[in-house]
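**Q** Model the structure of this input:
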Amino acid sequence: MAKQFPQIDAAHQKFIEEQHIFFVGTADTKSRVNISPKGMDSLRVLGPNRIIWMNLTGSGNETAGHLREVNRMTLMWCSFTARPLILRAYGTAQTIHAEDDDWTELAGHFPSHRSARQIYDLSVDMVQTSCGYAVPFMDYQSERDTMQKWVDKKSDDDIRAYWGEKNQHTIDGKPTGVPV
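**A** Here you go, the predicted structure:
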């Protein structure tokens, strides 16, 4: 049932853009595998082999830590509506911080968000689709406003202090490289 493709085609991109949630999978050579759900307006397909996504402040920062050692990443989308489909994009990624040369250009693809920690730039080397027959139907209601309410109560210095306290190391104790 699964089919592999060397790149993101127009139908894949349309499916990706219709989804309200995606999942990110990473691991370094000895750490736990991390799978994180992501939402909001935080992902762009820039071409047949390139995806960027803006990572907003969260309680952990596993992806950043893993990519410092092993730069492989998998993104996955599931259809929770009528069409049963799972789509994965496999590739290698680099981490871009606000201090990096590429930040301004890449950040310009997204709505401004004060809690943006990193942008990940994924070079896609394979796309795989599979059936998704066992994925349940679910109805999208809306985006959560919890992140924005948290950010609105914080200064920029408060957010960086949070990164210093909560986002410097993975759960396995490896550094994430987040500047504070």
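
**Q** going forward, measure contacts and count neighbours with C-alpha atoms only.
**A** OK.

**Q** which residues in the protein form strands?
**A** For the chain, the strands defined by DSSP state E cover 3-5, 22-26, 34-38, 43-47, 50-56, 72-78, 86-96, 116-130.

**Q** tell me the angle the second one makes with strand 34-38.
**A** It refers to strand 22-26. Here strand 22-26 points in a direction 160 degrees away from that of strand 34-38 (axes from the mean of the first three to the mean of the last three Cα atoms, to 10 degrees).

**Q** and this one, so I can compare the two:
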Amino acid sequence: MRFHGQGTVYGRETQAFARYWPLFPDYLGARAVIHIQIDRISDSCGYGVPLYEYKGDRDTLTTWSRNKGTKGLADYRQQKNAQSIDALPGL
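**A** Alright, predicted model coming up:
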């Protein structure tokens, strides 16, 4: 499924982030909330998509973020996320 539309990024320092953030689990490493105005959805029949049973969320990112800590996350982002793979400014 693909969603088409326009998105707005709200960083942690914005009032919009504070308004929307309570709707999500509290992830230590969260940098922004992205609000998307969806204009169109593309999907397929799904005939070839296998069935699965949801077993739960993975804890890899949560554990990694907790081990890094707030300063470690900030340092990591400065080194690795200053720009996207398209050379756009990072979040």
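
**Q** still on that earlier bit, for the strands of structure 1, give me a markdown table that also has distance to Asp158 of structure 1 and mean neighbour count.
**A** Shown next, in a markdown table, are the strands of structure 1 (distance: least, Cα to Cα, whole Å; neighbours: other Cα atoms under 10 Å):
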| stretch | distance to Asp158 of structure 1 | mean neighbour count |
| --- | --- | --- |
| strand 3-5 | 44 | 12 |
| strand 22-26 | 27 | 18 |
| strand 34-38 | 23 | 15 |
| strand 43-47 | 25 | 17 |
| strand 50-56 | 15 | 21 |
| strand 72-78 | 30 | 21 |
| strand 86-96 | 21 | 21 |
| strand 116-130 | 13 | 20 |
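
**Q** With distance to Thr146 of structure 1 added, can I get these in JSON lines?
**A** Converted to JSON lines, the strands of structure 1 look like this (distance: least, Cα to Cα, whole Å):
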{"stretch": "strand 3-5", "distance to Thr146 of structure 1": "37"}
{"stretch": "strand 22-26", "distance to Thr146 of structure 1": "18"}
{"stretch": "strand 34-38", "distance to Thr146 of structure 1": "14"}
{"stretch": "strand 43-47", "distance to Thr146 of structure 1": "19"}
{"stretch": "strand 50-56", "distance to Thr146 of structure 1": "12"}
{"stretch": "strand 72-78", "distance to Thr146 of structure 1": "23"}
{"stretch": "strand 86-96", "distance to Thr146 of structure 1": "25"}
{"stretch": "strand 116-130", "distance to Thr146 of structure 1": "15"}
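
**Q** And Phe137 of structure 1? What does it align with in structure 2?
**A** Using TM-score structural alignment, the equivalent of Phe137 of structure 1 in structure 2 is Leu51.

**Q** Tell me, how many residues neighbour its match?
**A** If you count neighbours by other Cα atoms under 10 Å, Leu51 of structure 2 ends up with 6.

**Q** Fine by me, we can end here.
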